[in-house]
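*Asks:* heads up, no residue letters with this:
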C-alpha cells in the first residue's frame, strides 16, 4: 500500500486507479477536463466533526464551536457544507463576510478578524450582528458610532498578543527564515499589547451599545510541535488573567484560540531544509574544485550531488487532531483557573483552516510532454498541463506535496524526474521525485491541495484557471467552472485614445 493511503482519509486505490470517495479520478478528468481541483465533501465534514468532538471532550465547562477560516477555501459551495455542520466562520475581508452571510452561518458565530477594517466594513458588521475582533485602536470609535447610529449592540472581542518566550525554535513560516518563533510572533502585525488593551477595554465596558464578549488570539502555524501549542495556550491564559485582573474581575464569555493546526501529510513548508545554506556552500566549494577535472566530470558529479541534496526534509506526519486538542484544552483550562478566570459556561472557539480543507482536496493534471537530457547532465522533465502559479501559496511557502500517478498507482517507481508546469517560469512543481514509467496522457494527482491553493490561483501568462468539482460518494458536481480566455481579460479596460492607435511599421521595414 502506498504510504499516502495509510492516513485513512478520502483516498483509496482500486484496479490501479486513485479514487476520491467513490469516484475514479481518471474518470473525473474525462468528465470535467484537466487540470482539475477535486474536493471531498465527506472529508470536510469528518474533519469538522473530529475537531468538535476532540475539543469538546477536553472542555467540559461550556460549548465548543469550530469556526473554519474562510481564507483557506472560500468557495461558496464548500462554505454551505460548513454551515450545515453547525460551524461558525472566521472571515477577514468584506468578500469573505458576504460569502459567510450568504451561506447562512449564525451571525454570532462569524468572527470578523483583520487589520485594517474600513468604516463601511465595520458598519456592516454591526448591522449583521457578527463578532468583531478588535485589532487596532482606530476601530473602537467607528464601532461606537456605528452602534449608536444603527441603534444596535456591537458584539466585540479583543485580539490579544501574548508573547511566547518558552518557544524559541525557528518558525515554519518561510518568510521568517531562521528567526526564532517567539521573535516572529512579536513582530507580526496582529494583536494588541497589554497597554493597548487597557487603553480601550475600560471604555468598551462603559459604552452602552457595545458588548465586550471575550478575547481572541491567533499565532498561526509557526510549528507543528505540541510544545508550541502548549506555550501558546499557557501565555494566552496568562494574558487573559492579567487583563481580567486589571478590569476588576471581568469574566469573558467567549475565548477564541485561533488556528494554524497542520494536517498529517502537511505540505506547508515541507520543502525547506534548514541545513540548506550549509549544503549550498559545500556544493559551491565542490563545484569550484571540480573545474580542474573538466566540464564532463564536473557536470556528472554535480548532477549526482544535486540529486542527493534535493531531499524531502519534512516528511514526518504531524500530530492528530485529538493530540492537539488534548494539549490545548488541558493547558488552557489549567492556566486560566490558575490565573483566576472562571470557566463556567465559557464558549471555546477555534479557527482551523488548512486542517479542515487540506486533505479534502486534490489537484489532477495530465502529462503533456516528457523531455530527457543525456548530455552534459542526465535529467528528465515530466511536463504537465497545470502550473505552480495555481499553487501560489505553496510557491511562496515552499510547499512539497505528496503525489501519485492516478492511473498507475500500483506501478513500480523506476526513475526520477522534475515535475514541471506549463508556465514560462521554471515552474518546478515537484523537484527530482521518483516516478513510474510515465507516458504522455498519464494523470498526476497532487495530494493535500484543498487549503489555500485553489483560492490563491493567479493569471500568470494569461492562462485561464481550472474548474473545481465536489464529490459526495459516487456523485461529482461542478462547483466552480473552468475559465475562458474572456474571463481572464474581463476586468481590463482600454482607454479610447489607445483603441485608436494602430501598429506603426517603421518605413525601412515597409521597404
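*Replies:* Nice, thanks for sending it over. Values in this document were obtained by computation on a predicted structure and should not be read as measured data.
*Asks:* hey, let's count contacts and neighbours off CA atoms from now on
*Replies:* Will do.
*Asks:* Show the subsequent helix or strand relative to the longest strand along the chain.
*Replies:* Among all segments of the chain classified by DSSP state E, the strand with the greatest residue count is strand 361-373. Next in sequence after strand 361-373, counting helices and strands by DSSP states H and E, comes strand 379-384.
*Asks:* following that next one, which helix or strand shows up next?
*Replies:* Immediately after strand 379-384, counting by DSSP H and E, sits helix 392-397.
*Asks:* Residues contacting whatever helix or strand comes next after that following helix, please?
*Replies:* Downstream of helix 392-397, the first helix or strand assigned by DSSP H and E is strand 403-405. Strand 403-405 is touched from outside by 442-447, with contacts defined as CA atoms under 8 Å, 6 or more residues apart in numbering.
*Asks:* next, the one to line up against it:
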C-alpha cells in the first residue's frame, strides 16, 4: 500500500510536478455542488441556484469545471470577474459583491455595460452605477446587501482572529448596508429609470458551524426582508441570496487553537512561582503527558450535513416571510465557499529534515518544503489540517511532532500531530482538506515562489497553474540608480522550470 491522493500515487505526482503541490479533485468538487443544490432544493419551494464563491478557488480551469454544474458564481473583484468570464460564466449569472467596486469607476462601467448583476454593498455606489447605466442607455440589474441582526448571540465566534462573541464579531464585519442606508437605497433604485432592484442579499460568514446558528441567520434574514417590503410597498424580489459561510466536509476552522485558554493561562501564572529549573521540569512533564494522549489519527470535524443546514436556514426564512411572498416564484441563491472546496483539495509536501530536542523542553519538528505562507489558513483561521504519511514506510511506533515549514517564521503548519516514528528527509506528507482559500491567499514570504497546482478529473491529472520561479517573484521590482533588476535575464533562465512541470504527468495516473 502506498500514499495516494485523489486516487493517484503521491510519489508519481511528486515526481511529475514537484513539491509542494496543490491538488484539486474536480470530481469531488462537482459532486459537492450537486449535493449542495439538491439539499437546498429539497427545502425551498421555488428554484435554487448555487453560486460557488470564486474567492475560494480562482483557477480558470477549476471554474470551467464548476460551470458544468453551477448556473453562476459569487465574485468580489475585477480579477475574479475576468476569471469567471474566461471560464465561460455569463455576466448576468454572476453576483458581484463587495465594496471594492468603488475603487475603480471603470470597472463599474464595464459591469453595467456587460449586464452583470451587481450586489450593492454601499449606498455610495449608486451614483456611479446610475451614471454608467445612463451613459450606456441600459438598466443596471442590482441587488442590495443587507446587514441582518443575528440577535443576542454571545457564544464565541470560530473566527479566532476576532476573539469575540458572534453578536459583536458579526457587527464588526464591514460588509452590507446599515438598515437606514438600505431603505434609502431601495427607494432610490425603485424611483430610477436606469436601475432595477431584482433582489436582496445577506452573508453571515462562518462564525459557527451549528444548526442553531443558521436558524438564527434565517430568522434575521426574514426580519430584514419584511422590513424592506414594508418600506417599499408593492415591491417583490425575484431572488433572495443568503450568501455562504457554511462549513463542509473536512472543515477544521478553529481546531488548531486550544479551547482552554483561561485554564492554561492560570497554570502558566502558577508555574512562575517556581524556580526556573522547577518550571522546566514541570512543563516538560506536562508536555509529555499531553502528547501521550494525542490520537494516532485526528479525524476532521463533522459539521452538520448540507441537508441539515438547508432545512435550518430555509425553514426559518420561509416561516419569517410567511405569506408576504410567493416563495414558489422566488429564486433562492446560495454562495458556498468552504462547504464545497475544502475537502476537494489537498497539499503534497516533502520532508526536508527532522530536528529533535530534549532539554530544556522536549520537542520534535518535522521540517517540510511547504509553509504556512502556502497554507495560510493554518494561521488566519487556526485550521488543523489532517496529516497523512506513507502507510508503506517501515516504522517502529509513533511520535508526536510539530509539522513545520521552511520559512524563517515559526511556520507551525500542524502542531502536536502523531506520525510514524523515524520520519526522514524525502518522505512525502499530505495535508488534507486544504482546498478552500489556501492557494488563493498564499504569499511570497521570504521571496519564495508559490507552488504549482494540478486538477484531477476523469482524464487524470493536469497542470492548471505552473510553479513560480524566483524571476516571477522579483518581476514587479523596479530597478533604481541605473542598476539592472535582472528580471529579463532571470525570466529566460527560469522559464523552463515552470513549463516543465507535468512533463511526466502520464506516469502519475497509476
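*Replies:* Now that the structure is in, tell me what you want to look at. Given the structure is predicted, the values throughout are model-derived calculations rather than measurements.
*Asks:* which residues in structure 1 does the longest helix that structure 2 contains align to?
*Replies:* Longest helix in structure 2 by number of residues, with DSSP state H as the criterion: helix 211-231. Under TM-score structural alignment, helix 211-231 of structure 2 corresponds to residues 226-246 of structure 1.
*Asks:* hmm, who's touching the matching stretch?
*Replies:* Under the criterion CA under 8 Å, 6+ apart, external residues in contact with stretch 226-246 of structure 1 comprise 160-164, 166-167, 194, 197-198, 215, 217, 219, 222, 250-251, 257, 319, 324, 327-328, 331-332, 335-336, 339-341.
*Asks:* That one vs structure 2, mean deviation?
*Replies:* Between stretch 226-246 of structure 1 and the corresponding residues of structure 2, superposition yields a mean separation of 0.8 Å, by mean CA distance after the TM-score superposition for structure 1.
*Asks:* hmm, back to that, and the longest strand of structure 1, what does it pack against?
*Replies:* If you count contacts as 3 or more CA pairs under 8 Å, 6 or more residues apart in numbering; DSSP states H and E, strand 361-373 of structure 1 packs onto strand 36-40, strand 379-384, strand 443-446.
*Asks:* which of the residues in the longest helix of structure 2 are buried?
*Replies:* 211, 213-226, 228-229 (16 or more other CA atoms under 10 Å).
*Asks:* Please pull up the equivalent of residue 400 of structure 2 in structure 1.
*Replies:* The alignment partner of residue 400 of structure 2 in structure 1, by TM-score structural alignment, is residue 416.
*Asks:* Is my assumption valid that that match occupies a position in a helix?
*Replies:* No. In this structure, residue 416 of structure 1 is strand, not part of a helix, as judged by DSSP: H, G, I helix; E, B strand; the rest coil.
*Asks:* How about the contacts made by it?
*Replies:* 380, 432-435.
*Asks:* Can I get the residues you listed in a markdown table including neighbour count and distance to residue 39 of structure 1?
*Replies:* Compiled in a markdown table, the contacts of residue 416 of structure 1 are given as follows (neighbours: other CA atoms under 10 Å; distance: CA to CA, whole Å):
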| residue | neighbour count | distance to residue 39 of structure 1 |
| --- | --- | --- |
| 380 | 17 | 31 |
| 432 | 21 | 27 |
| 433 | 17 | 25 |
| 434 | 16 | 26 |
| 435 | 20 | 25 |
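*Asks:* Quick one: residues contacting the residue located most distally from the centre of structure 2.
*Replies:* Of all residues in structure 2, the one whose C-alpha sits farthest from the chain's mean C-alpha position, using CA atoms, centre = their mean, is residue 275 at 45.5 Å. With contacts taken as CA under 8 Å, 6+ apart, residue 275 of structure 2 has no neighbouring residues.
*Asks:* Now check it against structure 1: what is it aligned to?
*Replies:* In structure 1, the residue paired with residue 275 of structure 2 is residue 291, using TM-score structural alignment.
*Asks:* Could you check how far that match is from residue 280 of structure 1?
*Replies:* Shown here: residue 291 of structure 1 relative to residue 280 of structure 1, a distance of 17 Å by CA to CA, to the nearest Å.
*Asks:* With residue 19 of structure 1 instead?
*Replies:* For residue 19 of structure 1, the distance to residue 280 of structure 1 under the criterion CA to CA works out to 40 Å.
*Asks:* before we move on, what about residue 397 of structure 1?
*Replies:* Taken as CA to CA, the spacing of residue 397 of structure 1 relative to residue 280 of structure 1 amounts to 19 Å.
*Asks:* In terms of neighbours, single out the busier of those two.
*Replies:* residue 397 (19 against 13; other CA atoms under 10 Å).
*Asks:* Which strand or helix spans whichever residue in structure 2 pairs up with residue 96 of structure 1?
*Replies:* Residue correspondence to structure 2 (TM-score structural alignment): residue 96 of structure 1 is matched to residue 80. Under the criterion of DSSP H and E, residue 80 of structure 2 resides in helix 78-86.
*Asks:* can you list the residues that contact that helix?
*Replies:* The set of residues that contact helix 78-86 of structure 2 without belonging to it, under CA under 8 Å, 6+ apart, is 54-55, 58-60, 63, 73, 75, 91, 96, 107.
*Asks:* so how much does that helix differ from structure 1 once superposed?
*Replies:* Averaged out, helix 78-86 of structure 2 is 1.0 Å away (mean CA distance after the TM-score superposition for structure 1).
*Asks:* correct me, but residue 32 of structure 2 touches residue 337?
*Replies:* No. The pair residue 32 of structure 2 and residue 337 fails to qualify as a contact (CA atoms under 8 Å) at a distance of 10.7 Å.
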